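Enquirer: I'll drop the sequence and a predicted model, then ask my questions.
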Amino acid sequence: MARSLDIILFLLCLAVLTPTLNANPLEKNEYWEEHVPEFDSYWQERAKVAKEANQAAYFVDPYAVSGNFTATVSEIIAAKSARRSLRGNNNGTCMATNPIDRCWRCDPNWANNRQKLADCVQGFGRNTRGGKGGPFYVVTDPSDNELLDPKPGTLRHAVTRNGPLWITFARSMVITLQQELIMSSDKTIDGRGVEVYIANGAGITVQFVKNIIIHGIKIYNIKVKEGGMIRDSESHYGFRTKSDGDGISIFGASNVWIDHVSMRNCTDGLIDAIMGSTAITISNGHFTDHNEVMLFGASDDYSDDKIMQITLAFNHFGKRLVQRMPRARFGFVHVVNNDYTHWEMYAMGGSQNPTIISEGNRFIGPDNVMVGGNQLNLKEVTKREYTDESVWKNWQWRSINDEFLNGAYFIQSGPELKNRPFSKKDMITAKPGSYVGRLTRYSGNLQCRVGKPC
C-alpha cells in the first residue's frame, strides 16, 4: 500500500516548488494539484509496474554506455576511407552519415524490412524494441473523433491496442488530435514512406509504459486540451485533466527512442521526460521555433529522477529556439554530436546536480543584441539555475571535443573524466565537433520512398 502511494506523496511534496520565470507548467504546483484526480488505483498500479520496469532499464555504469556510443561514432570518423564508410552498398546513391542511420537507410528494401529499424537504436535507449515482433497495423483514417471507442484504422485505435504493434500509414495525412494520444507499451509509430503530421491539436503521451519508438513524423502547433474521458488501452479508459501542450510527453516511462522527427511550436515543451523516466534516446531530430525545448525532470524535489539517463545524438537545434536544449534535473544526459546553430538565451541548463557530458557538439553562439541601449552577450552554452557557484562547481558538466564558433563558450564543472572507460577508438586526434555538419546532415523527417534507399 505504501508503494502505491508514491505518486500521491510526490504530488504533496511539490507544494514547496517555487515557480520560475517562463516556467513549464510541469514545474508548477498548480499543475499537479489539477492532475490529482487522474491518479486513481488504476494509474497507481500502472505507476508501480512502470517503476519496476524503469529500474530494470537503468544502466548502473552510464559512463560505459556513453563511451561505447562514442567509440561507434569515432570508428566512422577515424576510418581510413571515411567517405566510403559513410555510404551504403548502393554505388554511392545513399549517404548515411551516422551509425544509427547506417544501420538501415542505405537498404533499398527497407520498406520490406521495416522492423529492422528496432535494431538500430544506440545510447541509453539501446534496448528499445518498440513493436518489433508484433503484427503491422496500417493507419488509414486521419480522424480522431472517438476518444472512448476509437475507430479502427485511426492512430488512436492503433496505439491503444494490447501487445506489440508496428504502426505504419497508408498515405500522407495530417492528424489533429482532439485530446492527448495516450500510448500503450510495445508500439512503433513509423512514418517512413509518407508524410505524417501531428498538428494543430493535442500531443503524444508516453506514460507508465515501455518500449516505444516514434520515428519519421512531424509534430507542430500542439495545443493545451481540456481533457475528459480518454481511452489508454483496450481494457481501460478514464478521466484525464488538462493536457500540458507538449509535443511528446514522457512520464514514468522507459526504453523510449525518438528518431528523425521534425518538431516546432508547441504550447509547452517539444519533448519532456519526467517522473523517473529513463533509458531514452532522442536522435536525428530537427527542432525549430520554440522557447523551452526539452525539460528532463520537472521538480527540484523529486529525487527519483536520479535514475534518468538520456542520450541526445545527431540532432539539429535550429532557428528561433530560445533555451532548454535540454534543461535537466538530477540524472545523466549524454549530449553527443548535435548541431546547435541557434539559441537566444542558452543551450543547456539545469539544477539539482545533473550530470551533463557534452561531446563532439558544435555550438554557434548568437550575435550580440542591443537591449535598452546595452549590448547583450548570450554566447554562454551553459546555465546553472538557482544554485551558488560554491555548489555547482562540483556538478559533473564536461565538454569533450566540442567545437565553439562565433564566441560560444562552455563553463565546465566537476572533476575531469580521467577514469572514463574509453576504448582506443575514442582517442582519435581529430576533433569530432568539426564533423557535426556531416553527422546531422539528414536530421529531421526524411523523404523516404519505397523501393529506394531512404
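Expert: Received the coordinates, thanks. Residues are numbered from 1 along each chain as shown.
Enquirer: contacts, neighbours, all on C-alpha from now
Expert: Fine.
Enquirer: Tell me the spacing between the closest residue to His286 other than its chain neighbours and Met263.
Expert: Excluding the flanking residues, the one nearest His286 by C-alpha to C-alpha, 6 or more residues apart in numbering is Gly444, at 4.3 Å. Gly444 sits 8 Å away from Met263, going by C-alpha to C-alpha, to the nearest Å.
Enquirer: Between those two, which contacts overlap?
Expert: Both Gly444 and Met263 are contacted by 285-287, under the criterion C-alpha atoms under 8 Å, 6 or more residues apart in numbering.
Enquirer: this is the comparison structure:
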Amino acid sequence: MLLPMSCILLICLLSSFSIQIKATKTFSNLTLPHQHPYPEAVVHELQQKINVSLFRRELLGKTQGSCLTGNPVDDCWRCDANWAANRQKLAECGIGFGRAAMGGKNGQIYVVTDSSDSDPVNPVPGTLRHAVIQDEPLWIIFSADMTINLRHELIFNSFKTVDGRGANVQITGHGCITLQYISNVIIHNIHVHHCKPSGNTNIRASPTHVGFRGISDGDGISIFGSRNIWIDHCSLSYCTDGLIDAIMGSTAITISNNHFGHHDEVMLLGHSDKNTPDRGMQVTIAFNHFGEGLVQRMPRCRLGYIHVVNNDFTQWEMYAIGGSANPTINSQGNRYTAPSDPNAKEVTKRVETDDKEWSGWNWRTEGDIMVNGAFFVPSGGGMSAQYAQASSVQPKSAVQINQLTMYAGVFGDPRDNGDIYPGFNGAGTTTGAGTTTGATSKGYNEGPNSDGGDFFGMIFKGSSSQAAPLAPYSSIVFVSTFLSLFIVFNLDIITNYDILLSLL
C-alpha cells in the first residue's frame, strides 16, 4: 500500500512540474548580451524551487526540527551546522535572474580586520576597500563586529563576495556601495544605512586604476551597467537617495531576503523612460520584508521584466509598486498590507502615465494576499481570465509568507526592527514625505476570494503564463528535482509514512 501511495503523490508532483515548462514562443526583445531570452522559464524554475523546499519542509520537518523553513536560499546552506567551514556553498544557493552570480567562489578567503577608510586612493590592506578593488576573485569575511564609516563611494571590482555571517557589519557614511560596469558580486548579511552623497575626488577602483568621481546620489547600493548581482539578507535604511538602485543596462539581478525600513524612495529599477538598454533589465525580488516607515518605490520600474515574489509588504505611505515606460511586472504570492489612509490602498501606481497608455502594460497579480483593503490594478496580460482569481487567497497562504520571510534582513535582527541605529540621527531621507491620492482605475475586478485549497498552488495560484521553451538548465532542474523527490519519498517510506498520508 505504501509504494503505490508514494508513487501517486510523486506523479502528481512531476505532472505539476511538467505543466509549467511547456514551450511557447520565443521572448525576442533582446537588448542586452546577458539578458535571459526566456524570462518566464526563470520564473517557473523559481516557482519549482520554492514548491520543492516547502514540500521538503512539510515532509521532513517533524524529523529535522525547525531547521527547514521552505525558503530555498536558506535551506540550501543553513542546515549545515558547519557552514562556517564551507562558506562558499552560498554561491550555489542563488535563485531567480541573479542565480548565476558567482561572487568570489573558488577564490581566496580575505579577512577584513580593519574598519577604517582613511585613504580611498591607497586603501590599507586589511580594510574592506582594499579587498573589494582586487582583480582576483575573493570571498570577503570579517574578523569581528565592525562599523565601516566610508569617506567616499566603495567601488567594487568583479567576482567579489562580501559575507557578513558571524559578525555584525555596518556600512554607512559617504557614497556607500557602487557596482559599476562589473559582474558577479554577492553581498550577504550586512547592514547598509545612513548613506550620504560624496564625490569630486579620486577613488581607486582596481589595483591599477584611480579615477575622478563626481558627486554620488547617496544610494545604499548603486548598480550601474552591471550583471550577475545577488543581494541577500541585508538590512537597508535611512539613505539619502535609493536603498538599492539598478540602472543603465544592469541585468541578471536578484534581491532576496532583505529588510527595508525607514526610507522614502526605496528601490529604482531603470534609469529613464527612454534608456533603451534598460529594456533588457531582468530582476527577481523575493522573500524580502518591506517594513516600517517606507513611502514608495518597492520597486519603481522602467522598461524591463521584474518578478516580485513572496515578499511581505507591511507598510507604505504612497504606493508599493510603481512604474513607467511599459515594464513587465509579475507579482506572485506577495502579502500586501495597506496603510490606514483610505487614499493609499492601491498597491500599484503608473507614474505620470495616461490610462490609455498603460492599459496594455503587462502587470500581473497571482496568488497575492491583500490585507486591510489593499488592491492591485492589473493590466495587459494580467487582465486575462487566468489571472482573474488572483486578487486574494485564503489565510493559509499567509502562513507560507511568514515562513519564507521569517529571517529577512541580517540574521539576528528583529523582524520589525524599528530604529536599531542609535547615534545616527537624520543623515538620510526618512518618512514623512506625505501621501498622495491613490487613483482608482476603471474596470478593476477583484475576483473570487479563494485559493482552491491547493498546497502547491498556495503561492502560485493558477498558471501565470505559458512557459518558454526548455533551456538546457531546465532539463537539469527537472532531473535533479525528480531524483531529489524520489530519494525523499523512499526515506519517508522507511521512516515515517504518516506524513505522506497527511498530505494526500
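Expert: Received it, and whenever you're ready, just let me know what you need. This one's a predicted model, so the numbers in the text were calculated from it and none came from an experiment.
Enquirer: quick one, which of Gly444 and Met263 of the first structure is more surrounded?
Expert: Neighbour count, other C-alpha atoms under 10 Å: between Gly444 of the first structure and Met263, Met263 has more, with 28 against 24.
Enquirer: in a strand, that's where that one is, yeah?
Expert: Yes. Using DSSP: H, G, I helix; E, B strand; the rest coil, the assignment for Met263 of the first structure is a strand.
Enquirer: wouldn't it be in contact with His286 here?
Expert: Yes. Under the criterion of C-alpha atoms under 8 Å, Met263 of the first structure makes contact with His286 at 6.4 Å.
Enquirer: could you pull out the strands for the stretch 1-150 of the second structure?
Expert: 108-112, 138-142, 146-150 (DSSP state E, counting those that start in this stretch).
Enquirer: of all those, which lies closest to Leu10 of the second structure?
Expert: strand 138-142 (39.1 Å; C-alpha to C-alpha).
Enquirer: about what we covered before: now the strands of the stretch 1-150 of the second structure as a markdown table including mean neighbour count and distance to Gly214 of the second structure?
Expert: Shown next, in a markdown table, are those (neighbours: other C-alpha atoms under 10 Å; distance: least, C-alpha to C-alpha, whole Å):
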| stretch | mean neighbour count | distance to Gly214 of the second structure |
| --- | --- | --- |
| strand 108-112 | 17 | 28 |
| strand 138-142 | 23 | 28 |
| strand 146-150 | 19 | 16 |
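Enquirer: Looking at those, which is nearest to Tyr336 of the second structure?
Expert: Between these, strand 146-150 lies closest to Tyr336 of the second structure; by C-alpha to C-alpha that is 33.2 Å.
Enquirer: matching residues in the first structure for that closest one?
Expert: Mapping strand 146-150 of the second structure onto the first structure (TM-score structural alignment) gives residues 173-177.
Enquirer: Over to stretch 244-256 of the second structure?
Expert: Using TM-score structural alignment, stretch 244-256 of the second structure pairs with 271-283 in the first structure.
Enquirer: Next, the distance between the ends of that stretch.
Expert: Using C-alpha to C-alpha, one end of stretch 271-283 of the first structure lies 12 Å from the other.
Enquirer: So which of the shared contacts of Gly444 and Met263 of the first structure belong to strands?
Expert: 286-287 (DSSP state E).
Enquirer: Name the member of the shared contacts of Gly444 and Met263 of the first structure with the shortest distance to Leu295 of the first structure.
Expert: Among those, and counting by C-alpha to C-alpha, the member closest to Leu295 of the first structure is Phe287, at 14.0 Å.
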